[in-house]
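Participant: dropping a prediction and its sequence here:
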Amino acid sequence: MSSTATEDSQAKLLRATYDVGKTAIYAAKVDPRFHYCLYVPPQIGPETELVVCVHGTSRTSFLDFRDGFAEFGRWKNCVILCPVFPIGPLGDGARSGYKYMQEGEIRYDRVLLGMVEEVAAKYGRQWDKFAMFGFSGGGHFTHRFAILHPLKLWAACIGASGSVTLLDADRDWWVGIRNLKEVFGIAFDREALAEVPVQMLVGDADLETWEITHKPGGTYWMEGANDAGRTRPERMDALRKSFEAAGVKVRFDLVPGVAHSRMLVIDRVQDFLAGLLHQKRGA
């Protein structure tokens, strides 16, 4: 066998081992402080869609989501992208920067979009739009990403966000969106957001408040920080009402008997996304 043939054979073996199925973890070219892993179905074609799943504060759920969505990705012909936003990328041990989209010079929405571009180029696709699911801290990220970039999404599934940004033009970010243009250089596009199918999920037993109650002096304290409600179900319901008032159609799943458990809601997320995929591909 020639050296060229041997190299080709090794390249195919490496790709099959690390780039297909449940992949290795990669540093993002857009900013190597951040990483991602994937589930990639055996064959990728024009109908292959992208679903982004965003972890919570513990960061461990990125692997739960990759593995938990693997069967869905295989049989629904989707690539699953799970970003990893580590604690303390600025060296300060901060846990929650990604949830609010901006931390120092880091714009997490741009990092995610860079990951999407990188993965699309690697697998020969162009995903102008993708679906996004996030739970807990990932729910923070998902609904704020939808507010900033509705034109990038064909679905947004928002799970159990501990704090919510309401579409309130009388309050500043992050409680409201009055100064969105000043903070992010992005004007709020109400019409585009209204075109995004949205699912919101939270367990009716998800009632712990110790981690989600903002207090004066806290990093993300501001007036109105706790006004959306005391518990996650109350805050998610406030987010639902805010989105619906802006013309967004929301499927709201208050899951009976479930506390703060990501793995007990992903079947509902997959059901929602499967229905949308059927509509997209049928059209």
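Facilitator: Right, received. Where do you want to start? Every value quoted in this text rests on a predicted model; they were computed, and no experiment measured them.
Participant: every contact and neighbour count from this point should use C-alpha atoms.
Facilitator: Fine.
Participant: how about the strands in the stretch 1-150 of the chain?
Facilitator: 21-22, 26-27, 35-40, 49-54, 78-84, 102-103, 106-107, 130-135 (DSSP state E, counting those that start in this stretch).
Participant: with distance to Ser3 and mean neighbour count added, can I get those strands in TSV?
Facilitator: As requested, these are exported to TSV (distance: least, C-alpha to C-alpha, whole Å; neighbours: other C-alpha atoms under 10 Å):
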stretch	distance to Ser3	mean neighbour count
strand 21-22	28	20
strand 26-27	28	15
strand 35-40	29	24
strand 49-54	36	25
strand 78-84	33	26
strand 102-103	48	16
strand 106-107	44	15
strand 130-135	40	26
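Participant: tell me which of the ones you listed lies nearest to Lys280.
Facilitator: strand 49-54 (10.2 Å; C-alpha to C-alpha).
Participant: helices or strands up against that closest one?
Facilitator: helix 61-68, strand 78-84, strand 130-135, helix 137-148 (3 or more C-alpha pairs under 8 Å, 6 or more residues apart in numbering; DSSP states H and E).
Participant: how much space between the nearest residue to Tyr98 once chain neighbours are set aside and Arg144?
Facilitator: Excluding the flanking residues, the one nearest Tyr98 by C-alpha to C-alpha, 6 or more residues apart in numbering is Tyr108, at 5.8 Å. Shown here: Tyr108 relative to Arg144, a distance of 11 Å by C-alpha to C-alpha, to the nearest Å.
Participant: what is in contact with those two at once?
Facilitator: Both Tyr108 and Arg144 are contacted by Met101, under the criterion C-alpha atoms under 8 Å, 6 or more residues apart in numbering.
Participant: rebuild the strands of the stretch 1-150 of the chain as JSON lines, extending it with distance to Ala121.
Facilitator: Below are the strands of the stretch 1-150 of the chain laid out as JSON lines (distance: least, C-alpha to C-alpha, whole Å):
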{"stretch": "strand 21-22", "distance to Ala121": "17"}
{"stretch": "strand 26-27", "distance to Ala121": "14"}
{"stretch": "strand 35-40", "distance to Ala121": "14"}
{"stretch": "strand 49-54", "distance to Ala121": "13"}
{"stretch": "strand 78-84", "distance to Ala121": "13"}
{"stretch": "strand 102-103", "distance to Ala121": "26"}
{"stretch": "strand 106-107", "distance to Ala121": "21"}
{"stretch": "strand 130-135", "distance to Ala121": "15"}
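Participant: and here is the other one:
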Amino acid sequence: MLTGKTPFFAYTLDPRFSFGLYIPPAHSFEPTAPRLSLLVVIHGTRRQTGGTLTHLAPFADKHGLAVLMPLFPAGIIDPYDVHNYKHILYRGIRFDEVLLGMVGQAGGVWRVETERFWLHGFSGGGQFAHRFLYLHPQRLHGVSIGAPGGITHPGVQHGKWPAGLEDVEEVFGIKVDFEEMARVKVQLVVGEKDTDGSALEKDDKAGTNRVERARYLQGGLEEIGVSSELTVVGGVGHDGVKCLHTVEGWLNNRFSEHNFK
């Protein structure tokens, strides 16, 4: 039960939240065994996790990679709410701190690296992922930001959170470290046909659909000195699983460049 596709485990500090993992079967629990690199994947609004973990299993086996997928349930506090985690802070809940607590808890059970990890999120998960980058770049090797529908521009002149970073220190007690952000490897990925903006909140600056908003975010990152790679996946709409091969290719290149997993 502790290797392969695991059960979902309660987050012990707040059991409203849970997380599941994929752990390569070759993983050793011996205290002297090497630690697995960690990829954290953040789900979208529909909270569908199984297909993503299944798809990533062969890649994880090949690279000796643990995959952790949190479950941030809809209906926390407000029974009709489905968006809670996307802006990181929701009615007193700090979803960044919940995630970091899960990573620490996993590190106490499995031999996984917890100081720095890789992060990917698609759709609502892409919203979370790029905002987590602003708050905790020192915890990331790299981040893959998939098709975010809402964008926080990294420039302080773009307003208060979540539109911009003007009041981040007041809201989160964190000073944004642009130099550390520039060290993190960043991928932006979106489907070529992800052009239906009918479900998006209006944002004339960011664009009318997710392709335009990915480009807007890339431009914002460039303004503050953070380089990124943008991949528009041909023939694909708003489908996170169909974009995973592009994420795997990007990760594989990063692993090869830096001789670490």
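Facilitator: That came in fine, so what should we check first? What you are looking at is a predicted structure, and each value in this text was computed from that prediction instead of being measured.
Participant: any chance you could compute the TM-score here?
Facilitator: Here the superposed chains carry a TM-score of 0.94, computed using TM-score structural alignment, normalised by the length of structure 2; 255 aligned residues with a C-alpha RMSD of 1.4 Å.
Participant: on that earlier part again, out of the helices and strands packed on strand 49-54 of structure 1, which is closest to Ala27 of structure 1?
Facilitator: Taking these one by one with C-alpha to C-alpha, strand 78-84 is closest: 9.2 Å.
Participant: so Leu65 of structure 2 makes contact with His27?
Facilitator: No: Leu65 of structure 2 lies out of contact with His27 (C-alpha atoms under 8 Å); the separation is 9.4 Å.
Participant: between the two, what contacts are shared?
Facilitator: Leu36.
Participant: thinking again about what came up before, between the helices and strands packed on strand 49-54 of structure 1, which gets nearest to Lys122 of structure 1?
Facilitator: Closest to Lys122 of structure 1 of those is strand 78-84 (C-alpha to C-alpha; 12.0 Å).
Participant: superpose on structure 2 and give me the mean offset of the closest one.
Facilitator: Following superposition, strand 78-84 of structure 1 is found to deviate from structure 2 by 0.4 Å on average (mean C-alpha distance after the TM-score superposition for structure 1).
Participant: what's that strand aligned against in structure 2?
Facilitator: Counting by TM-score structural alignment, strand 78-84 of structure 1 pairs with residues 65-71 of structure 2.
Participant: before we move on, back to that, of all the strands of the stretch 1-150 of structure 1, which lies closest to Val164 of structure 1?
Facilitator: strand 130-135 (12.6 Å).
Participant: helices or strands up against that closest one?
Facilitator: Using 3+ C-alpha pairs under 8 Å, 6+ apart as the contact criterion, the elements in contact with strand 130-135 of structure 1 are strand 49-54, helix 137-148, strand 153-159.
Participant: that strand against structure 2, how far on average?
Facilitator: Per aligned residue, strand 130-135 of structure 1 averages 0.4 Å (mean C-alpha distance after the TM-score superposition for structure 1).
Participant: now that strand: which residue numbers in structure 2?
Facilitator: Against structure 2, strand 130-135 of structure 1 falls on residues 117-122 (TM-score structural alignment).
Participant: contacts for that stretch?
Facilitator: Stretch 117-122 of structure 2 has contacts (C-alpha under 8 Å, 6+ apart) with 37-44, 126-129, 139-148, 240.
Participant: then stretch 255-273 of structure 1?
Facilitator: Under C-alpha under 8 Å, 6+ apart, the answer for stretch 255-273 of structure 1 is 64, 68, 72, 133, 135-136, 155, 157, 159-160, 199, 201-207.
Participant: check stretch 67-80 of structure 2 too.
Facilitator: The contact list for stretch 67-80 of structure 2 (C-alpha under 8 Å, 6+ apart) reads 16-23, 38-43, 47, 49, 53, 56, 60, 81-85, 99, 102.
Participant: circling back: in JSON lines, list the helices and strands packed on strand 49-54 of structure 1 along with distance to Ala194 of structure 1.
Facilitator: Output for these, formatted as JSON lines (distance: least, C-alpha to C-alpha, whole Å):
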{"stretch": "helix 61-68", "distance to Ala194 of structure 1": "27"}
{"stretch": "strand 78-84", "distance to Ala194 of structure 1": "24"}
{"stretch": "strand 130-135", "distance to Ala194 of structure 1": "15"}
{"stretch": "helix 137-148", "distance to Ala194 of structure 1": "10"}
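Participant: Tyr123 of structure 1 is nearest to which of those?
Facilitator: Closest approach to Tyr123 of structure 1 among these is made by strand 78-84 (9.7 Å; C-alpha to C-alpha).
Participant: next one: that closest one to chain centre, how far?
Facilitator: On the basis of C-alpha atoms, centre = their mean, to the nearest Å, strand 78-84 of structure 1 sits 9 Å off its chain's mean C-alpha point.
Participant: okay, the angle between that strand and strand 49-54?
Facilitator: 20 degrees (axes from the mean of the first three to the mean of the last three C-alpha atoms, to 10 degrees).
Participant: what range in structure 1 matches stretch 188-201 of structure 2?
Facilitator: Using TM-score structural alignment, the partner range for stretch 188-201 of structure 2 is residues 200-213.
Participant: next, the buried residues of that stretch.
Facilitator: Burial within stretch 200-213 of structure 1, assessed by neighbour count using 16 or more other C-alpha atoms under 10 Å, is assigned to 200-206, 213.
Participant: against Phe243 of structure 1, how distant is the residue nearest to Tyr98 of structure 1?
Facilitator: Distance, Tyr108 of structure 1 to Phe243 of structure 1, using C-alpha to C-alpha: 22 Å.
Participant: ditto for Pro42 of structure 1
Facilitator: The spacing between Pro42 of structure 1 and Phe243 of structure 1, counted by C-alpha to C-alpha, is 37 Å.
Participant: then Glu211 of structure 1?
Facilitator: To Phe243 of structure 1, Glu211 of structure 1 is 24 Å away according to C-alpha to C-alpha.
Participant: would you map the strands across the stretch 151-283 of structure 1?
Facilitator: Taking DSSP E, counting those that start in this stretch as the criterion, the stretch 151-283 of structure 1 contains strands spanning 153-159, 198-203, 250-255.
Participant: which stretch among those strands is buried most, on average?
Facilitator: Greatest average neighbour count among those goes to strand 153-159 (a mean of 26), per mean count of other C-alpha atoms under 10 Å.
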